[in-house]
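**Q** Okay, structure incoming, though there's no sequence with it:
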């Protein structure tokens, strides 16, 4: 059973930007919004050196880590070649202009 939680209005996440959802345990989650208003959710920690992905550059369905330039697929958290690794991804949806997350 999924446990959806309302997080914020879509407009609270800047286009081509991110918003951080803090959790008491398990690490923060970064919500990313691309130019097409798609929203994605990843653990806010780069698999390479632990950099804050929420401060990275969003382009298409990818985010570039601000520390060392690694690129991650926003849909599944997988690093893009030549880099190897992944960060956790979370279910997210937008309904009625509101962002919902399973975490």
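**A** Cool, got the structure. Computed from a prediction, not measured in an experiment: that's the story for all the values here.
**Q** okay, CA-based contacts and neighbour counts for the rest of this
**A** Noted.
**Q** From residue 21, how far off is residue 99?
**A** According to CA to CA, to the nearest Å, residue 99 and residue 21 sit 12 Å apart.
**Q** here's the one I want to compare it with:
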């Protein structure tokens, strides 16, 4: 692996179509796992009302905010549909059954 990757933990610890929160010095990051075992990482706060995206519903490669149903693309962090907004995303990967975040991107 290239970059500054840090171990988050086993992929099996993140439920399919769910998330796990990772606390960093720059705030909380939600690490999502799709039904196909893809992983994505976004800031854990919806720009609309600060809802915890980690508690949202994961469908395909999107997550729906639990507070006001804004839908975000897990690849880009961009709100979909009529809603306007975006959350920062972070590089995430799975290697050997373990999830890693690129902490070099966390600042």
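**A** It's in. Everything numeric in this text was worked out from a predicted model, so none of it was measured.
**Q** Work out the TM-score between the chains.
**A** The TM-score (TM-score structural alignment, normalised by the length of the first structure) is 0.95; 102 aligned residues with a CA RMSD of 1.0 Å.
**Q** can you list residues touching both of residue 99 and residue 21 of the first structure?
**A** residue 7 (CA atoms under 8 Å, 6 or more residues apart in numbering).
**Q** give the contact list for residue 27 of the second structure.
**A** Per CA under 8 Å, 6+ apart, neighbours of residue 27 of the second structure: residue 43.
**Q** As a check, name the ranges of all strands in the first structure.
**A** 4-9, 17-21, 29-33, 39-43, 57-59, 62-64, 71-73, 89-90, 92-95, 98-102 (DSSP state E).
**Q** mean deviation of the shortest one from the second structure?
**A** Once the two structures are superposed, the average separation between strand 89-90 of the first structure and the matching residues of the second structure is 0.2 Å (mean CA distance after the TM-score superposition for the first structure).
**Q** who's more crowded, residue 99 and residue 21 of the first structure?
**A** More neighbours surround residue 99 than the other of residue 99 of the first structure and residue 21, with 22 against 16 (other CA atoms under 10 Å).
**Q** Could you tell me how far that one is located from residue 58 of the first structure?
**A** Distance from residue 99 of the first structure to residue 58 of the first structure, by CA to CA: 18 Å.
**Q** on that earlier part again, now the strands of the first structure in JSON lines, with distance to residue 81 of the first structure?
**A** Shown next, in JSON lines, are the strands of the first structure (distance: least, CA to CA, whole Å):
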{"stretch": "strand 4-9", "distance to residue 81 of the first structure": "32"}
{"stretch": "strand 17-21", "distance to residue 81 of the first structure": "23"}
{"stretch": "strand 29-33", "distance to residue 81 of the first structure": "21"}
{"stretch": "strand 39-43", "distance to residue 81 of the first structure": "18"}
{"stretch": "strand 57-59", "distance to residue 81 of the first structure": "16"}
{"stretch": "strand 62-64", "distance to residue 81 of the first structure": "12"}
{"stretch": "strand 71-73", "distance to residue 81 of the first structure": "8"}
{"stretch": "strand 89-90", "distance to residue 81 of the first structure": "18"}
{"stretch": "strand 92-95", "distance to residue 81 of the first structure": "25"}
{"stretch": "strand 98-102", "distance to residue 81 of the first structure": "28"}
